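K.L.:
Quick one, what's the 3D model for this:
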Amino acid sequence: MNIKISEVANLPTEFGDFRVQVFKEGHKEHLVIFKEKLEEIPIVRVHSECLTGDAIGSLKCDCGAQLEYALIMASQTNGMVIYLRQEGRNIGLLNKINAYALQDIGLNTIEANHQLGFGADERTYEMVTFILHHFNIHKIKLLTNNPDKIRSISDIEIVERIPIIMKSNPHNEAYLNVKKDGMGHLL
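P.N.:
Here you go, the predicted structure:
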């Protein structure tokens, strides 16, 4: 892996005061938001980019609410959020919006991805291990509902999985059911 690593900077937020660092992998720049004094076994959220949910407040998913919850947890517990630049389960923003259009005519999130020639979930998590090793972290409490993250994070001991359950709404209820029933998410 040819990874470029930024300096560490302060990042005051509405959720608390953090430190921030970027890990550049090819054209993707992953962001790590963390408390200066991490716990020995920190709570870690591995969050994949979701511009529509994280920045715009889309109600079609639970991503924005999960990110906010993760930042609050990281602030309260001296933890970390690893923000992976894997928009749309790593199919990119253009294809994600094309998938949204297919969902608008009745396909679910998995069917839409398949219609576009992608798997249900194209994300990878090798970068997580690299980042955690950089911080000399070998054990974590993982804030996730996704069993693929648990299985895919290698060479790191996950001592506890902490659920991250957000309230559903009429716009994301079917989507959350597909995540649970079709992708095995622990909801």
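K.L.:
only C-alpha atoms for contact and neighbour calcs from this point on.
P.N.:
OK.
K.L.:
Nearest residue to the middle of the protein?
P.N.:
For the chain, the residue nearest the mean C-alpha position is residue 47 (1.4 Å; CA atoms, centre = their mean).
K.L.:
which SS state does that residue fall under?
P.N.:
With DSSP: H, G, I helix; E, B strand; the rest coil as the basis, residue 47 sits in strand.
K.L.:
what separates residue 68 from residue 31, distance-wise?
P.N.:
Computed as CA to CA, to the nearest Å, the residue 68 to residue 31 distance reads 15 Å.
K.L.:
oh, I was asking about residue 112
P.N.:
From residue 112 to residue 31 the distance is 28 Å (CA to CA).
K.L.:
Give the buried residues for the strand or helix carrying residue 130.
P.N.:
Following DSSP states H and E, one finds residue 130 within helix 126-134. By neighbour count with 16 or more other CA atoms under 10 Å, helix 126-134 contains the buried residues 127, 128, 129, 130, 131, 132.
K.L.:
and if you look at stretch 37-55?
P.N.:
Buried-residue list, stretch 37-55, by 16+ other CA under 10 Å: 38, 41-54.
K.L.:
now for those, which pair is the farthest apart?
P.N.:
Spanning the widest gap among the buried residues of stretch 37-55 are 41 and 52, at 31.5 Å by CA to CA.
K.L.:
Alongside the first, I'd like the structure of this one:
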Amino acid sequence: MHNARNITAPTDSSHPAGLPTATVRTRVTVPLRFGDGYAVTADLVTFHSLADGQEHVAVILGPSDFDRTPLVRLHCECLTGDVFGSARCDCGPQLREAVERIAATGGVLLYLRQEGRGIGLYNKLDAYALQDQGLDTYEANAALGLPEDARDYTAAAQMLAALGISELDLLSNNPDKAGQLRRLGVAVRDRVPTGVFTTPHNVRYLHTKAARTQHTLPLRELTAD
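P.N.:
I've put the predicted structure just below:
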């Protein structure tokens, strides 16, 4: 049984795929409230010794005890979408949805400081400018001499190990997240798609993710032919 509120670090030194050991630094309870009025109480957990040195945070949500595999989302930071409500992506709605869905059953949202698929905020905005000239999101990264997707989930696997989670259901449309976690020794039992959050400004972006990197996004624009 996995415990959503009272997770403790493993007592042995064995970690998935020989990962360096990360340990819990601080755990604090924080009431969360979203712009639409939805509110929930979460435990925020920080860590020592994460592989990339970033300040990633685990958001533990849901019942104190539950008898099912925890639902986990790896949510990569998106200042424009998560904070400012940008309609050019689906990140803000995905974050809002994930918190409620995880809270309903118990699990963890890992908030990972990997803005712009790992290229950083300034580079992401530079890529937006190129997208305004006709490039898609991956072409824009390449034109800047950057990887299409620079994200690495080693730290996420460390965080899960520090929380005592070795098996999970992954809330994600992105097959690469599940693939990387499995290669890092985390048992992903099931990949659960998020909702599809389209706006007039992000349809091309979502279409590109589905076509180029096989995100599970059943857009009508993809199935109309």
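K.L.:
before we move on, back to that, mind checking which of residue 112 and residue 31 of structure 1 has more residues around it?
P.N.:
Comparing residue 112 of structure 1 with residue 31 by other CA atoms under 10 Å, the one with more neighbours is residue 112, at 24 against 20.
K.L.:
show me what contacts the more buried one?
P.N.:
99, 100, 102, 103 (CA atoms under 8 Å, 6 or more residues apart in numbering).
K.L.:
picking up where we left off before, how about the residue nearest to the centre of structure 1, what's its match in structure 2?
P.N.:
Using TM-score structural alignment as the criterion, residue 47 of structure 1 maps onto residue 75 of structure 2.
K.L.:
before we move on, what about residue 60 of structure 1?
P.N.:
Residue 60 of structure 1 maps onto residue 88 in structure 2, by TM-score structural alignment.
K.L.:
Surely that match touches residue 206?
P.N.:
No. Using CA atoms under 8 Å, residue 88 of structure 2 is not in contact with residue 206; the gap is 9.5 Å.
K.L.:
So those two - more neighbours on which side?
P.N.:
The neighbour comparison of residue 88 of structure 2 against residue 206 (other CA under 10 Å) goes to residue 206, with 25 against 18.
K.L.:
ok, which stretches of structure 1 are helices?
P.N.:
With helices called from DSSP state H, structure 1 shows them at 63-77, 87-90, 93-104, 109-115, 126-134, 147-152, 173-183.
K.L.:
Out of these, flag the one nearest residue 161 of structure 1.
P.N.:
helix 147-152 (8.2 Å).
K.L.:
average gap between that closest one and structure 2?
P.N.:
Helix 147-152 of structure 1, aligned to structure 2 and superposed, deviates on average by 0.5 Å (mean CA distance after the TM-score superposition for structure 1).
K.L.:
Just the buried residues of that helix, please?
P.N.:
148, 149, 150.
K.L.:
Over in structure 2, find the residue span that helix aligns onto.
P.N.:
Using TM-score structural alignment, helix 147-152 of structure 1 pairs with 175-180 in structure 2.
K.L.:
distance between that stretch and the chain's centre?
P.N.:
Taking CA atoms, centre = their mean, to the nearest Å, one finds stretch 175-180 of structure 2 lying 11 Å from the centre of the chain it belongs to.
K.L.:
neighbours of residue 161 of structure 1, just the number please.
P.N.:
Neighbour tally, residue 161 of structure 1, other CA under 10 Å: 17.
K.L.:
What's the separation between the aligned partner of it in structure 2 and residue 74 of structure 2?
P.N.:
Residue correspondence to structure 2 (TM-score structural alignment): residue 161 of structure 1 is matched to residue 191. Residue 191 of structure 2 is 12 Å from residue 74 of structure 2, where distance means CA to CA.
K.L.:
just residue 115 of structure 2 next, same as before
P.N.:
Distance of residue 115 of structure 2 to residue 74 of structure 2, computed by CA to CA: 13 Å.
K.L.:
I am finished for the moment; much appreciated.
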